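1. Sharing a model that was predicted from the sequence below.
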Amino acid sequence: MTLTLAARALQRAHARGALRDRVVVITGASSGIGRAVALESAARGARVVLAARNVEALERVAQEARELGGEVLVMPADVRERPQVERLVEAAVNHFGQIDVMFNNAGQWFIDSVEHSDEGRTRDLIDLNMMGVLYGVQAAVPVMRRQGFGHIINTSSVEGRISFPFTGVYAGTKAFIEGMTQSLRQELMHVEKTGIKVSVLLPVTTRTAIFDNVANIKAGGFGAHMNEPVQEAAYVARGVVDAMEVYRPVILPFTPIKSLILFYDLFPDWANRLLTLVRVDEPASVLSHAQRGSHPEKSPHTPVVRSGEAGS
């Protein structure tokens, strides 16, 4: 294991500077992991294309990236809309001439019981977390085919492998991303041998300002008991940008989680018992049978939705 770590460190040392003048397109770039990847990429000499819905936040990130020496293109986009994603990719090519990395990162976090998940919120989550990534892939791959090179990185989550109570819908969207990315990797790298690399990012919960807007987490009411590992966005970003320089098919910034994934695969029943102790996102009213149904006005509790592009 020591030799493996030493070899990776040597690879990274040789790869320093490999990102200079490369074009990195980042969705969900206004906050969290997306913002951190934008700044880390710019610091290493990349030219970055920043996309998100919040224009003011994008401009702030763009200014930070420019102060680090990066060349920046700001392109507001809602990844739930295919035409906007296509315009994003087209703008990147028109401005910089190529796309080296497409980082499909925009997403949303959602807590609710599977039984009571509101249909409208669930569909919105699917549009953003699943379709937004798929649109990004489908827009970027033709460009990369013509180039003969490129790198697709899709943000999934450890929760795509191991889900927790009351995160079932969210975990389902992340499992889709990992499965889709695995198939895409096989198709582009091994069947067709296109020269396009494909990676998936599996962060654990990542600390961002978005948590500040979820009152129940701060107050300790309905919300995540943050007993599981929590990472800083900058730490995750270094892992992502390292993988841009030295290819890795699976980017797992918190490596100890591999042991939990293996334990879950080997002993699923024991693991499920353990996971309810690690993190239980349970509202007090979820046990009430007074109200039932999937509509907001009938739901026994209000789900927590964390909008943005950070977290696992």
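-> Thanks, I have the structure now. Numbering: from 1, shown residues only.

2. Please make it C-alpha for all contacts and neighbour counts, starting now.
-> Will do.

3. So which elements touch the host helix or strand of R8?
-> R8 is located in helix 2-15, with elements delineated by DSSP states H and E. Judged by 3 or more C-alpha pairs under 8 Å, 6 or more residues apart in numbering; DSSP states H and E, the packing partners of helix 2-15 are helix 233-245.

4. So for the helix holding R8, what gets flagged as buried?
-> R12 (16 or more other C-alpha atoms under 10 Å).

5. Can you list the helices and strands that the helix or strand that that helix is followed by packs against?
-> Note on helix 2-15: by DSSP H and E, the next helix or strand toward the C-terminus is strand 23-27. Applying 3+ C-alpha pairs under 8 Å, 6+ apart, we find strand 23-27 packed against helix 32-43, strand 47-51, helix 82-96, strand 101-104.

6. between the ones you listed, which gets nearest to V23?
-> Between V23 and these, the tightest spacing by C-alpha to C-alpha is seen for strand 47-51, at 4.8 Å.

7. so T181 sits right up against V200, yeah?
-> Yes: T181 lies in contact with V200 (C-alpha atoms under 8 Å); the separation is 6.5 Å.

8. which residues are common contacts for the two?
-> Any residue near both T181 and V200 by C-alpha atoms under 8 Å, 6 or more residues apart in numbering counts here, and that gives N154.

9. before we move on, the earlier item: between the helices and strands packed on strand 23-27, which one is nearest to A219?
-> Closest to A219 of the helices and strands packed on strand 23-27 is helix 32-43 (C-alpha to C-alpha; 21.7 Å).

10. Now do that closest one against helix 233-245, angle only.
-> 60 degrees (axes from the mean of the first three to the mean of the last three C-alpha atoms, to 10 degrees).

11. what does helix 32-43 rub up against?
-> 19, 24, 26-29, 47-48, 50, 61, 64-66, 68-71, 105-106, 206-210, 233-234, 236-238, 240-241, 308-311.

12. What of stretch 243-254?
-> The contact list for stretch 243-254 (C-alpha under 8 Å, 6+ apart) reads 11-12, 15-16, 18-19, 101, 151, 197-204, 231, 235-236, 239-240.

13. Buried among the residues you listed? Make that a PyMOL selection.
-> In PyMOL, this line selects whichever of the contacts of stretch 243-254 come out buried by 16+ other C-alpha under 10 Å:
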select buried, resi 12+18+19+101+151+197+198+199+200+201+202+203+204+231+235+236+239+240
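
14. Quick one: name whatever helix or strand follows the longest helix seen in the chain.
-> Criterion DSSP state H: the longest helix present in the chain is helix 168-185. Using DSSP H and E, the helix or strand that follows helix 168-185 in sequence is strand 196-201.

15. so what secondary structure elements neighbour that next one?
-> Under the contact definition 3+ C-alpha pairs under 8 Å, 6+ apart, strand 196-201 sits against strand 150-155, helix 168-185, strand 250-251.

16. another one to put next to it:
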Amino acid sequence: MIRRLRPLTPVLALSLLGTTLLAGRRSRPPQARPLLGRTVVITGASSGIGRATALECAARGAQVVVAARDAAALDAVVREGERLGGVLLAVPTDVTVRAQVEALVAAAVARFGRIDVMVNHAGDMFVDRVEHSEEARVRALIDVNVMGVLYGIQAAVPVMRRQGGGHVINMASVEGRVGFPYSGIYGGTKAFVEVMTQTLRQELMHVERTGISVTAVLPAAVRTPLWDRAVNVEAGGQGAHLVWPVVEASHVAHAIADAIVHPRPLVYPLRVARGAAVLYDVFPGLAGRLLSRLRVDRHVNLLSAAQRGSGQATRPISPVVRGGRLHDV
């Protein structure tokens, strides 16, 4: 029994470290407004990290353009942002359709005159073995997670060039650095996004010196509705199991908003995630054995949640708006 538990020890240590690093984040100080006057466009803004980022940016003074397919959910985000004193515009958008992404950017410019930040966040996920993943499902995921980001880049960057500057922020993932069982296609799309973002940064910042900043964000497991809607082909049905350590969407949104104020190439909202990536680079065999315990398809040990999904039915996705301020849940 002791021999079987020993391989889990480093992963448990990483989990405990991640939990410690997140302690004490529930109370929120009064928001400064360092983004006052900036226009931020966010795709996938109807829920999860996108919604949290929209509200965080609105609270910090930005003019926020929110985009997603669900128009009613976007309107709800706009109302929440307005309770924070923000100025928001909802533009229903399917990021897999280039013309709609171009129309989103045009609407932002028509309303606010410019785009200072483009956050390409929209994404999806499914759970299945790489060996058995259906071609149609793989292509659909690539359309959202990869092509949606590319369309956002190609629509926003020309506007930023004409302005003489801007900031592109793309949502990658620690799963683009290290693999986890049964989410390999999702991780592959995120690896694509990270390398594309690295290259874009080299082209715009170092070769052409356009004045446009480029950032990749690499979160780990974040409690969002993504885990509720993910098709779980491996175990059957719908919903995936969160793996530990789990962070709130508001934590990632805070890191993104900070990166807008102080641009940098890479953002790891959870520091321990960077450690996992380094561990895999240095000791790939060991890391592979340890990380194979992080199962999103089913509950097999203490490192994955017992129930599928985000648990939002009993605990709202963070942040919530009360009294004209953001509060972590």
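-> Received the coordinates, thanks. These numbers come from a predicted model, not from an experiment.

17. what's the TM-score for these two chains?
-> The TM-score (TM-score structural alignment, normalised by the length of the first structure) is 0.82; 274 aligned residues with a C-alpha RMSD of 2.7 Å.

18. what does stretch 77-90 of the second structure correspond to over in the first structure?
-> Stretch 77-90 of the second structure corresponds to residues 61-74 in the first structure, going by TM-score structural alignment.

19. buried set for that stretch?
-> For stretch 61-74 of the first structure, burial by neighbour count (16+ other C-alpha under 10 Å) applies to 61-62, 64-66, 68-74.

20. which one of these is nearest I217 of the first structure?
-> Closest approach between those and I217 of the first structure, by C-alpha to C-alpha: V61, at 26.1 Å.

21. Surely the closest one is in a helix?
-> Yes: assessed by DSSP: H, G, I helix; E, B strand; the rest coil, V61 of the first structure belongs to a helix.

22. Check whether it really touches S30, as I assumed.
-> Yes: applying C-alpha under 8 Å as the test, V61 of the first structure and S30 come out as touching, 6.4 Å apart.

23. Now do the same for K174 of the first structure: its match in the second structure.
-> Counting by TM-score structural alignment, K174 of the first structure corresponds to K190 in the second structure.

24. ok, its match - contacts?
-> The neighbourhood of K190 of the second structure, defined by C-alpha under 8 Å, 6+ apart, consists of 145-146, 171-173, 175-176.

25. State the pair within those residues that is farthest apart.
-> Within the contacts of K190 of the second structure, V146 and E175 form the most distant pair, 14.3 Å apart (C-alpha to C-alpha).

26. one step back: any idea how far apart the tips of the match of stretch 77-90 of the second structure sit?
-> Using C-alpha to C-alpha, to the nearest Å, one end of stretch 61-74 of the first structure lies 9 Å from the other.

27. right, and the helices and strands packed on strand 23-27 of the first structure - which one's nearest D269 of the first structure?
-> So among those, helix 32-43 is nearest, using C-alpha to C-alpha, at 32.3 Å.

28. In the second structure, what range does the closest one match?
-> Using TM-score structural alignment, helix 32-43 of the first structure pairs with 48-59 in the second structure.

29. mind checking the SS state of the residue lying closest to Y170 of the first structure once chain neighbours are set aside?
-> Distances taken as C-alpha to C-alpha, 6 or more residues apart in numbering place F110 nearest to Y170 of the first structure, at 5.7 Å, with adjacent residues excluded. Counting by three-state DSSP, the backbone at F110 of the first structure sits in strand.

30. Confirm for me that F110 of the first structure is in contact with G308.
-> No: look at F110 of the first structure against G308 with C-alpha under 8 Å: they stay out of range, at 10.9 Å.

31. These two: which is more packed in?
-> Neighbours around F110 of the first structure and G308, counted as other C-alpha atoms under 10 Å, are more numerous at G308. The numbers are 24 against 20.

32. residue contacts, the more buried one?
-> Counting by C-alpha under 8 Å, 6+ apart, G308 of the first structure touches 28, 31-32, 106-109, 210.

33. if I look at it, how far off is N213 of the first structure?
-> Using C-alpha to C-alpha, G308 of the first structure is found at 11 Å from N213 of the first structure.

34. and for these two, which residues touch both?
-> Overlap of the contact sets of G308 of the first structure and N213 (by C-alpha under 8 Å, 6+ apart) is empty.

35. count of neighbours near the counterpart of G37 of the second structure in the first structure?
-> Matched by TM-score structural alignment, G37 of the second structure corresponds to D21 in the first structure. Residue crowding around D21 of the first structure was assessed by other C-alpha under 10 Å; the count is 17.

36. Disregarding flanking residues, what is the spatial nearest neighbour of the aligned residue in the second structure for A91 of the first structure?
-> Taking TM-score structural alignment, the alignment pairs A91 of the first structure with A107 from the second structure. Distances taken as C-alpha to C-alpha, 6+ apart place V91 nearest to A107 of the second structure, at 7.7 Å, with adjacent residues excluded.

37. V55 of the first structure now?
-> Closest to V55 of the first structure by C-alpha to C-alpha, 6+ apart is P76, at 6.0 Å.

38. residues touching that neighbour, list them.
-> If you count contacts by C-alpha under 8 Å, 6+ apart, P76 of the first structure has them with 50-55, 58.

39. and if you look at Y170 of the first structure?
-> 109-111, 125.

40. Put together JSON lines for those residues, with distance to P83 of the first structure on each row.
-> As requested, the contacts of Y170 of the first structure are exported to JSON lines (distance: C-alpha to C-alpha, whole Å):
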{"residue": "W109", "distance to P83 of the first structure": "24"}
{"residue": "F110", "distance to P83 of the first structure": "26"}
{"residue": "I111", "distance to P83 of the first structure": "29"}
{"residue": "L125", "distance to P83 of the first structure": "19"}
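
41. Tell me which two of these sit farthest apart.
-> Maximum pairwise distance among those (C-alpha to C-alpha): 11.0 Å, between I111 and L125.

42. Where in the second structure does stretch 116-136 of the first structure align, residue-wise?
-> Counting by TM-score structural alignment, stretch 116-136 of the first structure falls onto residues 132-152 of the second structure.

43. Then stretch 228-236 of the first structure?
-> With TM-score structural alignment applied, stretch 228-236 of the first structure matches the range 244-252 in the second structure.

44. Now do the end-to-end distance for the matching stretch.
-> Stretch 244-252 of the second structure end-to-end distance (C-alpha to C-alpha) = 15 Å.

45. Could you pull up the residues touching the spatially most central residue of the second structure?
-> For the second structure, M171 is the residue whose C-alpha lies nearest the centre (C-alpha atoms, centre = their mean; 4.8 Å). Applying C-alpha under 8 Å, 6+ apart to M171 of the second structure gives the contacts 119-121, 190, 193, 216-218.

46. Please pull up the equivalent of it in the first structure.
-> Under the alignment (TM-score structural alignment), M171 of the second structure pairs with T155 in the first structure.
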